[in-house]
Every structure is written in structure tokens, then in C-alpha cells.
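**Student:** Fold the stuff below for me.
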Amino acid sequence: MKGRESDRMTTCADAIIEAARSWEGDFHWREMVRHLYRMYPSKPWKENTIYAHLVGLSVKR
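**Tutor:** Okay, here's the model as predicted:
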């Protein structure tokens, strides 16, 4: 699967988009952090980075 630990070129935004596509329903940003840290055990991004990207990628409803 694209975007795993071996893919060093994956950006935080790309990882979030990939994870969100497989997600059903709404989620809290901390759930996404936990999910990304399971996908990328080396934790290449800080929580604040993930949060900032989630805000930037969000759509207001």
C-alpha cells in the first residue's frame, strides 16, 4: 500500500488524505494522530503538524 513507512517521500498531507479515504464518518483530530502513528511507527510528524494539516485540509459544514 502506498504511503507506508518505506515511502520516505510521503508528506503529512498525503498521509492524512490516504488515511481519511479509508475512514468512515467523522473523527477527532487525536484519533487521526493515533491512526497515523500506527501507520508510521517512526512518528515522522509532530502532533501539531498533523493538527495544522487537518485544519488546512478541512471543509466547513
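**Student:** make it CA atoms for all contacts and neighbour counts henceforth
**Tutor:** OK.
**Student:** And the helices in the protein?
**Tutor:** Using DSSP state H, the helices found in the chain span residues 12-21, 29-39, 47-57.
**Student:** For these, could you give me a markdown table that also reports mean neighbour count?
**Tutor:** Shown next, in a markdown table, are these (neighbours: other Cα atoms under 10 Å):
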| stretch | mean neighbour count |
| --- | --- |
| helix 12-21 | 15 |
| helix 29-39 | 15 |
| helix 47-57 | 14 |
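**Student:** Proceed likewise with the subsequent sequence, for comparison:
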Amino acid sequence: MSENVTVQPQNQIIAIGQHVEDFKNCTELRKVYPGGVYSDSPVYQKKYDRDGDGHGCE
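**Tutor:** Next up is the predicted model:
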């Protein structure tokens, strides 16, 4: 006897057709996000996080 099992990912992020903001630099980013952005933000990019602590443009 065999069973068909379907496994679906729990935290799947679908980003089809979404526009993610891209800022030229931290000065521009802080105009919209004064406290900077964390690595779980869709806006976060490594270029904003010089010290690598997961908090960009702090």
C-alpha cells in the first residue's frame, strides 16, 4: 500500500510582481526609514550594512 504525500514549504515568500524599493545610498534610505532597515526587511541589501550586523543604515 502506498500513500501520496504532498509537502508544502511553511515560509514560502512569493515576490511575483512586487516592487521592492531600491535606494542609491543610506542618506536616501533614511528619508523613508529613519531608523534604518533590518535584514528581514524586503528593502534590506548588504550594501546598506557595512558592519554586517543585520541592521542597515543605522
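**Student:** And the TM-score between these chains?
**Tutor:** The TM-score (TM-score structural alignment, normalised by the length of structure 2) is 0.33; 34 aligned residues with a Cα RMSD of 3.2 Å.
**Student:** count of residues packed around Tyr38 of structure 2?
**Tutor:** 18 (other Cα atoms under 10 Å).
**Student:** What residue, apart from its backbone neighbours, is nearest it spatially?
**Tutor:** Using Cα to Cα, 6 or more residues apart in numbering and skipping residues adjacent in sequence, the residue nearest Tyr38 of structure 2 is His55, 4.4 Å away.
**Student:** So that neighbour is in contact with Cys26, correct?
**Tutor:** No. Applying Cα atoms under 8 Å as the test, His55 of structure 2 and Cys26 come out as separate, 11.6 Å apart.
**Student:** Give the next helix or strand downstream of the helix or strand encompassing Lys31 of structure 2.
**Tutor:** Take DSSP states H and E as the rule and Lys31 of structure 2 turns out to sit in helix 26-32. Remark: after helix 26-32 of structure 2, the chain's next helix or strand is strand 37-38, criterion DSSP H and E.
**Student:** Following element in sequence after that next one, please.
**Tutor:** strand 55-56.
**Student:** Which elements pack onto that following strand?
**Tutor:** strand 37-38 (3 or more Cα pairs under 8 Å, 6 or more residues apart in numbering; DSSP states H and E).
**Student:** mind checking how far Asp14 of structure 1 is from Leu57 of structure 1?
**Tutor:** 10 Å (Cα to Cα, to the nearest Å).
**Student:** now swap in Ile16 of structure 1 and tell me
**Tutor:** 9 Å.
**Student:** what does Leu36 of structure 1 give?
**Tutor:** Counting by Cα to Cα, the gap from Leu36 of structure 1 to Leu57 of structure 1 is 15 Å.
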